[in-house]
Structures are given as structure tokens and as C-alpha cells.
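>>> Below are the sequence and a predicted model for it; my questions follow.
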Amino acid sequence: MNTPAMRRYLLINPNTNALTTQRLRDVLLPQLPPGVQLDVQTARFGAPYIACEASHAVAAHACLDLWTSHRGTPEQALHGVLIGCFGDPGLFALREASGCPVTGLAEASFIQAAAHGPFAIVTGGERWKPMLQRLATSLGYGAQLRHIETVAPTGAALQADPKMAIECLSQACQNAAQSGVASIILGGAGLAGYARLLQAHCDLPLIDSAQAGWEVLLQQQAPAAPSKHDGFYAPWVGLPPDFMGVPTRG
């Protein structure tokens, strides 16, 4: 009897904070279905938390860097890639280059929230508001995103102080609920698992961005040997060997 092949997924934390990576592992690994492997990796360079345009841009490069070194072979191909940041750095580049499905915490959350109707976002870091509005618009969810409630502490600060996070995020969710939305996304890899803790404090459905990312990725169909279709459209100069090893298309 032939044993079904293991389905291999890659989860990339685009910041350099190992505690964020561990939180993603703690929340998602216990939920793996049989026959599924999730490889969770931390960015090899960049910022310890992503909270501005520059750190977001570098994080996109860090995502590509990890993908090139963990994409596998046709015999051990990736079946999907999840960008573990609520901002999805590198989403479009990875989707273009990879032969397997790619999504991010923000896009996946938008998909789930939009099923309820108009939605709001609660997240840490005040500079995220225009960045998330732009991302939602580029993904086709701009009209349904009605409100973004940012709290002053960054996602990293919230992660480091759970008691403060519960108090701060609870008030933020109550504020967001007053905007006439049908659901609220609790966005941020460092906030994985908090939606369940906060649900008792909010009458609207709370969507955990990490949970949403994993659920949406698993629902997508992948080719049997996706890495055969990986490829960039330009040759590289001065980048690591793993970049050079990805085929060039066209």
C-alpha cells in the first residue's frame, strides 16, 4: 500500500523576533491535520518588528530570501507559503515567483472577515493604518474595510506584556465595534491566540489573523509538484546562491 505523501507548508516570520516565531508555532502547530508538515522560519535579517514602510520593504526581501532556501525540490515541493505578518510583505512577489499558493495574515483575514460583511481591524503600531488601507484596496477589500483602530504599543510590545495587551486590545475592540461593522480582525503575528481570549469582551466575531492565514492556505489547491513551476523573471547580481538557483522564466 502506498503511503500518501506529506504535504509541506512554509510559514515565514518576516521579522527577526524569535518570540513571534515561537508564538506562531505554539498557536498553529497543535492544529496540524494528519499528513501535514509546517516549517516555521524566522527572517535572517531585517527588523525585530515591522512598523513602518522601510521595515516592511526589507521584510519583503527577507521573505523571498527564506523562500529561496526552503522551497524544496520537485520531489519535496512546498504546497503553500504563509507570510506570518499582518501586512503581508512580499505577498505579490512570492505569489509571482512561487509555483504554490501564497497568502498572508492580512489577506486571509480580509477573506474571512468579508464573509460577514464590512469589517474593522484592531492592531498595534500607529503607522500601520495607511499601510493596511493601501493593502486592503490593492487586494479588493478597500470598500469593506470600514475602520482601523491602532493602539500605541507595537505588536512586539503587546506580545511582551499579555496583561497590558488584554486591557488595551479589549478597549480597542469596543471602539472598533462602534463603527458599524460585522466583524473585527485582530491583526498581528504577535497577537496570535488573543482573539479567543478577547471574544468574551466583544459582541462581534473576532478573527485571529494567524488562524485565518492557516485556514485559508489549507483551503487552497496546490499542484502535485509545485516547485517545478517556481521562477523569477530577472537574473540577479550580488544575491545569495539560493536566489541564483531559482530558474529564470522567459
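Now that the structure is in, tell me what you want to look at.

>>> For the rest of this, base every contact and every neighbour count on C-alpha atoms.
Will do.

>>> what comes up buried for the top helix by length along the chain?
Counting by DSSP state H, the longest helix found in the chain is helix 53-70. Of all the residues in helix 53-70, those buried under the rule 16 or more other C-alpha atoms under 10 Å are 55-56, 58-68, 70.

>>> second one coming, line it up with the first:
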Amino acid sequence: MRHLLVINPNTSVHVSALLQSHAQATAGPQVMVRTVTARFGAPYIACEASYAVAAHALLDRWASALQDDQPAPDAVLIGCFGDPGLLALRQGSQAPVTGLAEASFHEASQYGPFAIVTGGERWKPMLERLAYTLGHAPALAGIHTVVPSGAELASNPEAAIGLLAQACREAAERWQVGAVVLGGAGLAGMAAAVQAHVAVPVIDSVQAGTRQALAQPATGVSHNGFAIAWEGMGEALAALGERKQLLQV
């Protein structure tokens, strides 16, 4: 049996439960999904500061997850639409790593130009920067953010579906795209209901992330760790830095 580690880099156990449920349903019974939650940071990532802290929280929780009495992961999924810490974790993880946004960009681009719909106005420049960094900027036609945050949308799914369906329909028509990404861990499972109101495919970011995480090839990294000696970090993360240093001596 394969093992997928999903890391929620915010502190919301409700979001972690959504990730666990929808990732496991997508992965199927042949995969064991384990979702862990950040030890510190924000309950919802909604700005540059909370995004920066989430990257640290991601690395910290990954390091501690490796020390748990659980099988080593075959793949790692960052359970945030924005992928904080993606490139850093990818450098240190023996298992392949992807995030909800990266996986969604990849899947949506198979249909041609795509748009994004997500909650929280501050996410627009952050997602534009991420798309550019990951090489998906040419295919990204536009980003439509709705005023409620992902956490607020998740707290009232019935009202959220109507708002998101309208936003996805407007995005598809405005930019004439081949697909729309409905981005956000808190929006997991809503794409199916939204799809009935939109003429192009609506990509569920959690489903896309799970599929992409399990489809990735091995990284070629032979050890979990980093080539740096940390100071003032949590014990698990500090140990991975020290371990890498010793291996390179």
C-alpha cells in the first residue's frame, strides 16, 4: 500500500479534516492518506505574512511527521492553495512533493488557457507570482477572487456554492478559458456542485493535488534533510539539518 502525507500548513483542524476526507476519497482504498496540521501559524492563510509563516510551519510539521511511528510517505501534498514552502520542501524531501496550486495549474493547463477562482482578495498577486515561478503564467488567463475568505466560504457551503458558481461562470466567459480552477483546501468537494453551472471543466484543487502527488516520479533525493545547521528551530527540523550536514562530511 502506498502512503500519501498531506500537510495542512495552517492550524485549522476543520480544514485538515476536509483534506483527509477528500484526498482519501480521490486516492482510493489502495492508498493510505495521512493528514497532519501545522503546530503554529494562522488558522487561515490570507496574506504575505501568514504565507511566510506557513512555509516554516510546513517544514516543521513535515520534519515531525517523519519522526512519528508511521510508514515513510511515498508522496507529500501541501494542503494549501498557494503551496507555501513548496520549493524548500522539495529540496529536502526524499518523497516527491506537490501542492494544491501547482497540481491544479498542471491539470487545468491541459485544457488550454485557464482561470482561477478562489476566496480572499489578497491572494491574487500571490497566485500570479506562484504561477510565474512554476512556469504556468503563460496559460493563466486571469484570477477572480471573491471577497469571503476560503475559511468563510467553507463555514457556509450552501451559500458558497452559489457565489462560486457565479464567479466561475463569469471567469470562463470573461477570459474564454478551457478550464477554471476552484482553489482552496476549504473548498474541497464544491467543484462538483459548481460544475453544473459552468460550461467548462471546473478543477477541484484537492482532487488535482492528490492525483498529481501520486503520479509524480521519484525525486532522486536519497535522504530527508537540508544542507544547513539550523539555530532556534524545533528539534525535529534541527535534527534534519544536522543529519544532512553529517552525511555530507
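Good, I have the coordinates. Predicted, not measured: the structure shown is a model, and the values here were computed from it.

>>> rewinding a little: can you name the residues of the second structure that the longest helix of the first structure overlays?
Aligned by TM-score structural alignment, helix 53-70 of the first structure falls on residues 48-65 of the second structure.

>>> Relative to the first structure, what is the average displacement of that stretch?
For stretch 48-65 of the second structure, the mean distance to aligned residues of the first structure following superposition is 0.5 Å (mean C-alpha distance after the TM-score superposition for the first structure).

>>> quick one: contacts of that stretch?
With contacts defined as C-alpha atoms under 8 Å, 6 or more residues apart in numbering, stretch 48-65 of the second structure is touched by 7-10, 36-42, 44-45, 78, 84-86, 89, 126, 234, 236-237, 240.

>>> Select only the buried ones of the residues you listed in PyMOL?
To isolate the buried members of the contacts of stretch 48-65 of the second structure in PyMOL, using 16+ other C-alpha under 10 Å:
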select buried, resi 7+8+9+10+36+37+38+39+40+41+42+44+45+78+84+85+86+89+236+237+240
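
>>> which residues sit in contact with whatever residue of the second structure lines up with residue 220 of the first structure?
Matched by TM-score structural alignment, residue 220 of the first structure corresponds to residue 216 in the second structure. The neighbourhood of residue 216 of the second structure, defined by C-alpha under 8 Å, 6+ apart, consists of 75, 96.

>>> do that again at 7 Å, thanks
residue 96 (C-alpha atoms under 7 Å, 6 or more residues apart in numbering).

>>> which one in the first structure is aligned with residue 36 of the second structure?
Residue 36 of the second structure maps onto residue 41 in the first structure, by TM-score structural alignment.

>>> what helix or strand is its match on?
strand 36-42 (DSSP states H and E).

>>> would you list every one of the strands in the first structure?
For the first structure, the strands defined by DSSP state E cover 7-13, 36-42, 78-83, 102-104, 119-124, 145-151, 183-187, 206-208.

>>> Serialize those to JSON lines and add fields for distance to residue 197 of the first structure.
Shown next, in JSON lines, are the strands of the first structure (distance: least, C-alpha to C-alpha, whole Å):
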{"stretch": "strand 7-13", "distance to residue 197 of the first structure": "23"}
{"stretch": "strand 36-42", "distance to residue 197 of the first structure": "24"}
{"stretch": "strand 78-83", "distance to residue 197 of the first structure": "23"}
{"stretch": "strand 102-104", "distance to residue 197 of the first structure": "22"}
{"stretch": "strand 119-124", "distance to residue 197 of the first structure": "14"}
{"stretch": "strand 145-151", "distance to residue 197 of the first structure": "18"}
{"stretch": "strand 183-187", "distance to residue 197 of the first structure": "11"}
{"stretch": "strand 206-208", "distance to residue 197 of the first structure": "10"}
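
>>> and of these, who's closest to residue 234 of the first structure?
Evaluated over these, closeness to residue 234 of the first structure peaks at strand 102-104, with 20.2 Å, by C-alpha to C-alpha.

>>> Tell me roughly how far that closest one lies from the second structure on average.
When the second structure is overlaid, strand 102-104 of the first structure sits 0.2 Å from its aligned residues on average, using mean C-alpha distance after the TM-score superposition for the first structure.

>>> Against which helices or strands is that strand packed?
strand 78-83, helix 91-97, helix 209-219 (3 or more C-alpha pairs under 7 Å, 6 or more residues apart in numbering; DSSP states H and E).

>>> Next one: the aligned partner of residue 29 of the first structure in the second structure from residue 222 of the second structure, what distance?
For residue 29 of the first structure, the aligned position in the second structure is occupied by residue 24, per TM-score structural alignment. Between residue 24 of the second structure and residue 222 of the second structure the computed distance is 27 Å (C-alpha to C-alpha, to the nearest Å).

>>> Looking at the two, which has the bigger crowd around it?
Between residue 24 of the second structure and residue 222, residue 24 has the larger neighbour count (other C-alpha atoms under 10 Å), namely 20 against 11.

>>> Next one: the residue nearest to the more buried one when sequence neighbours are not counted from residue 2 of the second structure, what distance?
With sequence-adjacent residues excluded and distances taken as C-alpha to C-alpha, 6 or more residues apart in numbering, residue 24 of the second structure is closest to residue 33, at 5.6 Å. Going from residue 33 of the second structure to residue 2 of the second structure by C-alpha to C-alpha gives 9 Å.

>>> Between these two, which is the more surrounded one?
For residue 33 of the second structure versus residue 2, the count of surrounding residues by other C-alpha under 10 Å is larger for residue 33: 25 against 15.
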